[in-house]
Each structure stands twice: as structure tokens, then as C-alpha cells.
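A.B. asks: need a structure here:
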Amino acid sequence: MAENNAYIVPGIGYTVDRSLLYFTGRIAYNAGYHRRPITFGRFEKGVKGDPEKMKRAFIQAYNKLNEQLPEDASSGDIFISKSIGTAVSLQADLKRNIGAKHILFTPLNETMHILKLLLEQQGSERSKDIIVFHGLADQWAPDNELISSEACECGVAYYEVTEANHSLETQNVMTDIGNLKSILDVCAEFIKDRSGDNSL
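C.D. replies: Reported below is the predicted structural model:
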């Protein structure tokens, strides 16, 4: 039987060893996935708010992800991605027609556009294979109405975190710990349901 992979796809400043990606990756590993962290290398400074730099960052991240994705990436795999990683993960799935599952932490506006294209190409039933987490104080994607309405339009599971920034963190550590547990509980159920493993 082919091994299922969990691709851990970081953001520009949010690395694979930070809490959301690290612990969700551990959950996937415990569910039987082979954990495959993706690296992007260094991005140029000042990407946020600069459309040209964002475009270059997207191209860099997309190319790096494609270099590290195996040729046999399949619908049994899962992408656990953050920020710009959400956009390039969906783009890779779209272009290669992988049909994988996706956990999207703090997607960008561009992510939601690619998500629509993915569902148009692969079918609306794919919405059940995708979940979105968005912080209501996300400085990289401040248009909460856009994120929530497009997630609703796409029919994907959508979770908001009150007062949370682009790292899904607030100014209160204890609140963050509680939020992290709630997020991981959702992710564990999502991963368990789709791995066929009930030992989490």
C-alpha cells in the first residue's frame, strides 16, 4: 500500500517548527502519514503590502514546493499549510490535479481565489476535504468579510479565531493556549476521518 504524505507548508515568516504546523504535523504523523516538511529558503524583505514582492514570493514558494513534491503525490495525501503556503499548496494541487486534503491556516485573499478555481476544476464535492482557519485581526488578510463569505461560497469548513493575528495568536498567552487546543481538536478530527485511523 502506498504511503500517505503530510506536506507541511510554511509561510514567509512562520516556519514548520512553530506551533500550528508542528503540532498538526505531529497529529498527522500519529495518524499514519509520513511527515514531509517543505522549505522555501529566504524571501526578500517587505513583502506584506507590496504586490510585486508578493508576486515574486509566490513564484519562489510555488517553485520550491514543486521541487519537493514527489511525482506520485495523490489524493491520499494532505497539505497542512500556512499563509502564502496555503496559496501555493492549492495551486500545486490545481495544476497537478492531485486531489489531496488541505488544512489552510490563515489564508491570503489570493488563496481564496485559487480555492474557487480548484473546486471548479475538481468538483464542488471536494469542499469536504478542505478546512480554513482565519484570525479576525489578521494583518495580512484584514478583509474578514471577504475570507468568510468566500469560504461559505466554496462550502468549506471555516473557523474564525476572535482577536487573533496572522499567527492565530492574541495578546493573551492563556487564551492562545486554549485556542490552539481547540484548533488542534478540529484538525485531529479532520485528519482522523480522512486517514481511516482511529487511534489518535
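A.B. asks: make it CA atoms for all contacts and neighbour counts henceforth
C.D. replies: Will do.
A.B. asks: which SS state does residue 153 fall under?
C.D. replies: helix (DSSP: H, G, I helix; E, B strand; the rest coil).
A.B. asks: please provide the structure for the following sequence as well, for comparison with the first:
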Amino acid sequence: MRLAVFFPGIGYHCDKPLLYYSRKLAAGYGFEITEVSYEGFRRDIRGSEEKMREAFENALMQAEQVLEHVTFNRYETVLFVSKSIGTAVAGAYDAKYGIRAHHIFYTPVEASLPVMQNGIVFHGTADPWADAEIIQQGCRKKELPCYSYEAANHSLETGNVQNDLKNMQDIMEKTEKYIRGLTK
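C.D. replies: Prediction:
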């Protein structure tokens, strides 16, 4: 049995492209799907370490409530797919509860770096929420594959629809390869 848990961002829910398509891929490889959702966030958290910490703690508490009845040790493979602040939540939850999950981190925030492990990372070089060099350095130190997309923002979009579609295809091909590798 396999389980994939999806940890969205604050404004990037599970029906947006990165999480929507990766969820379909995971389901196609036989993963049972669980989605975490959050509510009650301030809008003005970017740039404020205090507000970001508060948002993280709020999101982690809500994730714990959603996942409290999941018996993780029933599953031979657990995959956490996360976006933005969800990357910090997924990593912290994994560390706190000793899940030993595999991870797909989409556009992690810098606060995620201490808890990121055992996975792959996707990041845009024009992400206003996280400095590309800090993310790339952190991934190198942790030996995490980091796929960077030139001029892509926090949604891994560039503003050019054709480029965005090419990037999305590349991201989903790499995502599928990672997921497929977990099923062997």
C-alpha cells in the first residue's frame, strides 16, 4: 500500500496545476491520496519572519488535525508532495512524527531548508518568496536534486504561456519519474 499526502501553500491549493497534476500522477501509480488544507491566514506575511512563523505554526497544527487518524506505518511507501509553506509543514511533520516519507518540494520557502530531506526540489529563479541561490545552496548541502526554472515565479510560471506549458511538462515528467521510482 502507498500513501501520498499533499501539503498546499497558503494561496496555492490542491486544484492548482502543480498539485493537481502530481496528484493525478500519484493516483495513477496506485497511491491513496490525502489532502491537507489550511485556513485563517493573514494576507501580508511575505517579508515578516514573525508572520511567517505564525503561518507555519498554524498550518502545522491544521495538518496535525487532518492527519491525526492516519496510520502511516500501514503503508510501505509514504510520499509527501508540498508547495510553498507546505514544504516547511511537510518536512516538520515528517521529522516530528518520524514518518520517513519521500518528498516532492515545489517552490520551498527558505524556512523549509532545515527540515527538507529525502526528495526532489523544484524552484523558480524569480521566486519572490525564496532566494534562488539560498535554495540551491541548501539543496547542494543536503544532496537534494534541485530543478530550477529560469525567470519562473513562486508558481513556477514565467508569464509566457508557451514557456509555462513547457516548464509544466518538464516538471511533471521529473515528478512522474520520481514517483515511478518509489513503486519499484
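A.B. asks: residue nearest the middle of structure 2, spatially speaking?
C.D. replies: Centroid-nearest residue in structure 2: residue 82, 1.9 Å away (criterion: Cα atoms, centre = their mean).
A.B. asks: so what's that one up against?
C.D. replies: 6-9, 19, 90, 103-106 (Cα atoms under 8 Å, 6 or more residues apart in numbering).
A.B. asks: aligned to it, what sits in structure 1?
C.D. replies: Residue correspondence to structure 1 (TM-score structural alignment): residue 82 of structure 2 is matched to residue 81.
A.B. asks: tell me where the longest helix sits in structure 2.
C.D. replies: helix 161-182 (DSSP state H).
A.B. asks: other SSEs contacting that one?
C.D. replies: The elements that helix 161-182 of structure 2 packs onto, with contact taken as 3 or more Cα pairs under 8 Å, 6 or more residues apart in numbering; DSSP states H and E, are helix 17-28.
A.B. asks: in structure 2, what sits opposite residue 175 of structure 1 in the alignment?
C.D. replies: In structure 2, residue 175 of structure 1 lands on residue 163 (TM-score structural alignment).
A.B. asks: any idea how far that match is from residue 152 of structure 2?
C.D. replies: 10 Å (Cα to Cα, to the nearest Å).
A.B. asks: between the two, which has more neighbouring residues?
C.D. replies: residue 152 (21 against 13; other Cα atoms under 10 Å).
A.B. asks: show me what contacts the residue mapped onto that one from structure 1?
C.D. replies: Superposed on structure 1 with TM-score structural alignment, residue 152 of structure 2 falls opposite residue 164. By Cα under 8 Å, 6+ apart, the contact set of residue 164 of structure 1 is 135-138, 170.
A.B. asks: now a PyMOL select for only the buried ones of these.
C.D. replies: Selection of buried members from these for PyMOL, criterion 16 or more other Cα atoms under 10 Å:
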select buried, resi 135+136+137+138+170
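A.B. asks: using JSON lines, lay out the contacts of residue 164 of structure 1 together with distance to residue 36 of structure 1 and secondary structure.
C.D. replies: Compiled in JSON lines, these are given as follows (distance: Cα to Cα, whole Å; DSSP: H, G, I helix; E, B strand; the rest coil):
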{"residue": "135", "distance to residue 36 of structure 1": "26", "secondary structure": "strand"}
{"residue": "136", "distance to residue 36 of structure 1": "29", "secondary structure": "coil"}
{"residue": "137", "distance to residue 36 of structure 1": "30", "secondary structure": "coil"}
{"residue": "138", "distance to residue 36 of structure 1": "27", "secondary structure": "coil"}
{"residue": "170", "distance to residue 36 of structure 1": "29", "secondary structure": "coil"}
